[in-house]
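In: sequence and computational prediction follow.
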Amino acid sequence: MSSGVRKTDDGCGHFATVRARVRKIALKLRVHAQNDGFDLLFGDRIVLRHHIPCPAVVMARGNPDITMFRGNFRISDSPADEIAPAEWRMADGGIEWLHDGVPVARLSTKGHELTINALLPGYDRLRVRFHAEPGECVWGGGEQMSYLALNGRAFPIWTSEPGVGRDKSTELTRIMDSEGMAGGDYWNTNYPQPTFLTSRWIAVHLDASCYSVLDFTDPGFHAVDVWSDTANFELFAADGPIELVSALSKRFGRQPELPDWAIGGAIVGLKSGASSFERLERFIDAGTSVSALWCEDWAGIRETSFGRRLFWDWHNGERSAQRYPDLKSRIADLHRRGIRFMAYANPYIAVDGDLFAEAAGGGHFCLRTDSDDVHLVDFGEFDCGVVDFTRAETRAWFAERVLGREMLDIGIDGWMADFGEYLPTDLRLADGSDPMEAHNRWPVLWAQVNARAVESRGRTGDAVFFMRAGFSGVQAHCPLLWAGDQSVDFTRHDGIGTVITGALSAGLVGNAYSHSDCGGYTSLHGNVRTEELMRRWCELAAFAPVMRSHEGNRPDDNLQFDSTPELMACFARWSRVHAHLAPYVRHLCGEASAQGLPAQRPLFLHFPHDPALFTVQDQFLYGADMLVAPVVEQGADARDVILPGAGVWRHVWSGVDYAPGTHRIAAPIGQPPVFYRPDSAFAALFAGLNGVL
């Protein structure tokens, strides 16, 4: 029962609940028996096919091995007593699978609900093989950073650090693997989700938080492996991808429209203490359209071998006062000028922080399994307690005491709600739940706490927090994603291009808004920013709903946008492009609210009849009327651009019209390939971009 991912060897299946959300057509599950098996149909579409050469369900007893180090996990399994039952019979309105004449698993249907149970004690690994048709393309999996189309690969669903490098063939990945399993691979992501969509315009969602694997390595079926004896699925079907994405966004919850301030200019990220305010003035003097100042170091810093880290003690106390004297007044001054102030928080508290004793005394931390002591996690040269969000009192305490009183009440308008993927599997939770089951739910609980704080101050739709971690259901609480900690380079699996793939994949499962650290974040082992990278990242960031810069983990070793007049002018120009597009982004926010459509869209979303578009992940539609093809290859001054559909596309910078097809487009720095529909209601706005530069 191989998952197709090196040491991970899983079986799967489990209780499946299938609920249809269908436009116009009322679909029902029904069984169609054949000579050696049966088909399970959803309307006229086969979703499950069982026959002797390929049983629909495989079962086993699991034997897992799980290791975690600083948010990086190594998970493997050695399943035993595997059963792939071929014999079946109709029983009580459903189906029983038999092995040696004994019932071992059961399938039952009721309306749109499908239920599969393992009937043998101790069998806690199930694999369900969903039907696949030749040439069928598959997407989903949450926020996938390396591949938009999932065909031919397996994707473990487990929120974790993505890794640095994420490519086992590179020296950087090998170094990071040797330094604490930190290199990662193509499937590692902060935000996995056990949901996949196919080009038959159906979607399957596993309604479970346990470890699972979406396995598309065999073209004959789509396998879902679940570490449980029971599994819940929901099935969706639609006439096309727009309707399908809309249905999924409705299921998981749609984000509020972004506020005008968040889309109306750049969020300037600076973390040099009080001097950040003076540096901001230089951005403004250079002509930057500034919407907010983001100072993640507002609560203090500590120096580590990884770089300058934040002091994880989220309150406006002595360290904050030393780093940012009279912060509340400084924030009020910015507000009077129409500039917001943003900060940072995460769901952990350092043992040497002022809040630690208060949190411990209130019973707000996860505990050790062998005592009532706080379970401490090494986050890289400092230890922290994990705030236990399974406890209602703790969720209320963190939302009110930390995010409310310490942040919102002093005028902070938003923050990076970092982490959420570190929950260890060897601790004790207040609600008694299994950490293996709770691990993937942790980002959703973290999002709920942040949303609760914002709502408590009546600021939903105004204050904005953004997250990198996620799982099924985070969409209903998190208003904005960011793509995580990309390396400061052009590498295939961890560089600038992964920002596009992450936004497109996350958008298909209900996340309307995504953005990135403009300039990249992770700088290790001599890997530092280049001027070319920073210029190209500005070009990419301007065409996301939110544009935000970051100084990275080693700011003193890297170029910053205020390092040279040329870089400052570059950032200022593209901030004005971003601000110029605000009326169009407001239109996209309306579409996200009404239909659940993401701002940045894969080409096939609007052109589903062209299979050649199914795997395109290095360019995107910005809404329906604009096409953006960022340059994400080092040294490139031109690139191939696919212009889909019928009707001409107009090149923004030259005004030249191009017919549909593939074209080689000049792309010098400062002119990334961007096109628009001349018949768009926003054509005049788009045409005005040339004047902004």
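Out: Okay, I see it. As the structure is a computational prediction, the values presented were derived from the model and not from experiment.
In: when you work out contacts or count neighbours from here on, use the C-alpha atoms and nothing else.
Out: Will do.
In: buried residues, the longest strand along the chain. List them.
Out: With residue count as the measure and DSSP state E as the assignment, the chain has strand 102-110 as its longest strand. Applying a neighbour-count criterion of 16 or more other Cα atoms under 10 Å, one finds 103-109 buried in strand 102-110.
In: can I get those residues in a markdown table with distance to Gly510?
Out: As requested, the buried residues of strand 102-110 are arranged in a markdown table below (distance: Cα to Cα, whole Å):
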| residue | distance to Gly510 |
| --- | --- |
| Pro103 | 39 |
| Val104 | 36 |
| Ala105 | 33 |
| Arg106 | 32 |
| Leu107 | 29 |
| Ser108 | 29 |
| Thr109 | 27 |
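In: so Cys589: helix, strand or coil?
Out: Here Cys589 is helix, with the state taken from DSSP: H, G, I helix; E, B strand; the rest coil.
In: give the contact list for it.
Out: With contacts defined as Cα atoms under 8 Å, 6 or more residues apart in numbering, Cys589 is in contact with 257-258, 599.
In: rerun at 10 Å
Out: When contacts are counted by Cα atoms under 10 Å, 6 or more residues apart in numbering, Cys589 touches 255-259, 263, 512-513, 545, 583, 595-599, 623.
In: quick one, which of those residues are buried?
Out: By the neighbour-count criterion of 16+ other Cα under 10 Å, these include these buried positions: 255-258, 263, 512-513, 545, 595-599, 623.
In: from Ile52, how far out is Leu429?
Out: Distance from Leu429 to Ile52, counting by Cα to Cα, to the nearest Å: 44 Å.
In: more neighbours: the two, which one.
Out: Set side by side, Leu429 and Ile52 show more neighbours around Leu429, with 20 against 13, by other Cα atoms under 10 Å.
In: residue contacts, that one?
Out: When contacts are counted by Cα under 10 Å, 6+ apart, Leu429 touches 365-369, 387-391, 435, 438.
In: ok, second structure coming up, stack it against the first:
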Amino acid sequence: MLLEKTANGFSLSLDGRTVLSHTADTPAIFAGRGEERMDMYCGNFDIEDYVIERVALAHAEVEGDTIHLSSAPGQPVRLVLTVGGDSLRLHAPDTSINRLWVRTVAEKDEHVWGGGEQMSYFDLRGRRFPLWTSEPGVGRDKTTEITFKSDVSGKAGGDYYNTNYPQPTYVSSRRYALHVDTTAYAVFDFRREAFHEVEIWAVPERIEFFAAANFRDLVSKLSLRFGRQPKLPDWVYGGAIIGLKDGKTSFERLDKIRAAGVKVSGLWCEDWVGLRHTTFGARLFWDWVGNDERYPNLRQKIAELADENIRFLGYVNPYLCVDGSLFPEAEANGYFATDAKGKTALVDFGEFDCGVVDFTNRDAAAWFAERVIGENMLDFGLSGWMADFGEYLPIDVNLKNGMNAKLMHNAWPTLWAEVNARAVESRGKTGDTLFFMRAGYTGVQAHCPLLWGGDQSVDFSRHDGLATVISGALSSGLLGNAYHHSDIGGYTSLFGNVRTAELLMRWAEMAAFTPVMRTHEGNRPRDNLQIDQDAAVLAHFARMTAIYVHLTPYLRALSAEAAETGLPVQRPLFLHHEDDRATYAIQDAYLYGADLLVAPVWRAGETERMVYLPKGERWVHVWTGVAHEGGREVTVSAPLGQPSVFYRKGAAREELFAGIGTL
């Protein structure tokens, strides 16, 4: 990064790209103070800021690689910037500063991606994105009835920017990336033509920049910075992970599902710990011990499944219910976050209270990794689990490390991932055990082997349905998360919103072209259609699992490539076609590796799909064998069972891809 002093300020450039341009008339840095109001309700947040001061640090004095910023000549220096390598280090002599605004240079036709896992918009340009891990909300669209009802009943409606996994990193079509090294609340604002504005509710230690000659190299650099996942476990390639939470009956249902021809790699029973019933629906009993009453002889059942090459998966989160067996042990050892009176902080998770295990306490983190995950789960025979609720750290608790919980809230998902990864590593199971998370933040990539898209509504809605997991996979994939998947059929069923057979089938069609296929019964299983309750749905699902298994050689290669280069399995079209700018804003189709193009049907009732095919290639429709020239949109028939999928003519595995159409 090059710092240049100018007549009235300075500029910073990165491999020839100007990223900061500062003059007295057009300052790039603003500083000040604010007082925030943050209210949390079951993982949802109502956040408002009152800005007390916002001052342009218009006057810059440059000495060597250091920039001293003040509001005017002769005024006290309020912020010091130091350029080193590809980073900009920040120090505030004025300790009253708790708000910072940084403007980077923008171009009119620039595209911007990233921001963690963004579910509504892949291209972030033209919108504002607060970066705060939270529940995404139900519906996530203020114009819809379901979002309105969710807001009224539980402040849980959400908006387009709400996400379990934010990250203060963006990737520009100018082939550079910016990352803010902070855990504080931040905002990316891409609404102006001439500049992007980054708002941070703290003075970060540094702002990092990355540049490369092409997008693939840039993504690879980011994956090195944030961490890379190991290869997918070999057992995953056997088929779908079937999610059932029906107690001992789950095993009988699994037998019937397999008898219908479904390829199965795992049985996932999140209710292995037992259930409690609430107005939201059946909830798990948050005490991470196998429940003998609901699953008698479970250890033996797990061993029997393993003999048939089927793994067993469970569920865990970082909280312990007050009426469980682990709560007294953790409390006696001082492992919980505390309240203002120094007592165990209790959090209402919707009709039951829990303690928050304090992962800033090294002893507590080690205890959870060994006692809970190591002994109760790995030693018991589990090969994976959903590691849930990383976004729920309350902002009013006291933590062992003494840091304000508002600054630890965003960091919590990464600490939670590290606890899980430590437990897996302690048993020598890294690369074989598969846990998956919805919550994330900077650095989660180094610990979590698989993301899942969270709790989508059981519908085709634009901001909370099937389409959102495509955007989530693409945005998070650019930041070093190689593997992404979702609940087939969605999860959240409220206010009479229930699954249709069409939704289940369309979701399964997409999932066949993702790293992991996994079903979920949802929050209200008895109200919603399941894959084994409809003969047509089950037969369709069996065929999709056959396609997934058929592509095993290709997926293995993509997994090896991810481990070596950091490139995600699901990729935006521009990652391999960056000279075709028509691909830059596409978010409802993706490349599965370099050679397959997948455009899921994500609207109800549609049996055709319009697809843009990148220029410079010929693309073969797998169901008809017809080759299409790239650089244009084509419309293809896409009845149930034939999702719009194309392979690149001349690809190394052309014969394998052509075989999809015969299954």
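Out: Structure received. Please read these numbers as outputs of a predicted model, since none were measured by experiment.
In: nearest to Asp418 of the first structure, of the contacts of Cys589 of the first structure?
Out: The closest of the contacts of Cys589 of the first structure to Asp418 of the first structure turns out to be Tyr513 (Cα to Cα; 16.6 Å).
In: what's the closest non-adjacent residue to that closest one?
Out: Leu480 (5.3 Å; Cα to Cα, 6 or more residues apart in numbering).
In: which residue in the second structure aligns with that neighbour?
Out: Leu480 of the first structure maps onto Leu450 of the second structure when the alignment is built from TM-score structural alignment.
In: how close does that match sit to Met517 of the second structure?
Out: When distances are taken as Cα to Cα, Leu450 of the second structure and Met517 of the second structure turn out to be 12 Å apart.
In: which of those two has more neighbours?
Out: Looking at Leu450 of the second structure and Met517 with other Cα under 10 Å, you find the greater number of neighbours at Met517, namely 28 against 22.
In: show me what the more buried one aligns to in the first structure.
Out: Applying TM-score structural alignment, one finds that Met517 of the second structure aligns to Met547 in the first structure.
In: what does Arg648 of the second structure give?
Out: Under the alignment defined by TM-score structural alignment, Arg648 of the second structure corresponds to Arg677 in the first structure.
In: ok, the residue nearest the centre of the second structure - contacts?
Out: Most central in the second structure under Cα atoms, centre = their mean is Glu117, positioned 4.3 Å from the mean C-alpha point. Glu117 of the second structure sits next to 161-167, 438-441, 451, 453, 468-469, 471-479, 481 when contact means Cα under 10 Å, 6+ apart.
In: one more time with 7 Å
Out: Shown here is Glu117 of the second structure, whose contacts under the criterion Cα atoms under 7 Å, 6 or more residues apart in numbering are 163, 165-166, 472, 475-476.
In: gap between it and Gly472 of the second structure?
Out: Using Cα to Cα, which is the criterion applied here, Glu117 of the second structure is 5 Å from Gly472 of the second structure.
In: which residue ranges of the stretch 51-200 of the first structure form helices?
Out: Under the criterion DSSP state H, counting those that start in this stretch, the stretch 51-200 of the first structure carries helices at the ranges 171-178.
In: kindly report the same for the second structure.
Out: For the second structure, the helices defined by DSSP state H cover 145-154, 215-226, 249-259, 298-307, 326-332, 362-367, 405-408, 412-426, 466-477, 501-511, 535-550, 552-565, 654-658.
In: quick check: which of those helices is nearest to Glu53 of the second structure?
Out: Of all the helices of the second structure, it is helix 405-408 that lies closest to Glu53 of the second structure, at 20.6 Å by Cα to Cα.
In: equivalent range in the first structure for the closest one?
Out: Under the alignment (TM-score structural alignment), helix 405-408 of the second structure falls on residues 435-438 in the first structure.
In: quick one: the matching stretch to the second structure mean distance?
Out: Here stretch 435-438 of the first structure is compared with the second structure after superposition; its mean distance to the aligned residues, by mean Cα distance after the TM-score superposition for the first structure, is 0.8 Å.
In: in that stretch, what's buried?
Out: Neighbour counts over stretch 435-438 of the first structure (16+ other Cα under 10 Å) mark 435-438 as buried.
In: from Gly404 of the first structure, how far out is Asp388 of the first structure?
Out: Taking Cα to Cα, one finds Asp388 of the first structure at 18 Å from Gly404 of the first structure.
In: neighbour-wise, which of these two wins?
Out: It is Asp388, of Asp388 of the first structure and Gly404, that has more neighbours when counted by other Cα under 10 Å, with 26 against 21.
In: any idea what the more buried one aligns with in the second structure?
Out: Under the alignment by TM-score structural alignment, Asp388 of the first structure pairs with Asp358 in the second structure.
In: does that match really touch Thr338, like I thought?
Out: No: distance between Asp358 of the second structure and Thr338: 8.8 Å, which falls outside the contact criterion (Cα atoms under 7 Å).
In: please identify the residue most distant from the middle of the first structure.
Out: Farthest-out residue of the first structure from its mean C-alpha position, per Cα atoms, centre = their mean: Gly101, at 45.4 Å.
In: which stretches of the stretch 251-400 of the first structure form strands?
Out: Per DSSP state E, counting those that start in this stretch, the stretch 251-400 of the first structure has strands spanning 266-269, 290-294, 301-304, 307-310, 340-345, 348-350, 367-368, 376-378, 383-386. These are given in chain order.
In: redo those strands as a markdown table? Include mean neighbour count.
Out: Converted to a markdown table, the strands of the stretch 251-400 of the first structure look like this (neighbours: other Cα atoms under 10 Å):
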| stretch | mean neighbour count |
| --- | --- |
| strand 266-269 | 26 |
| strand 290-294 | 25 |
| strand 301-304 | 14 |
| strand 307-310 | 18 |
| strand 340-345 | 24 |
| strand 348-350 | 23 |
| strand 367-368 | 19 |
| strand 376-378 | 18 |
| strand 383-386 | 22 |
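In: alright, calling it a day.
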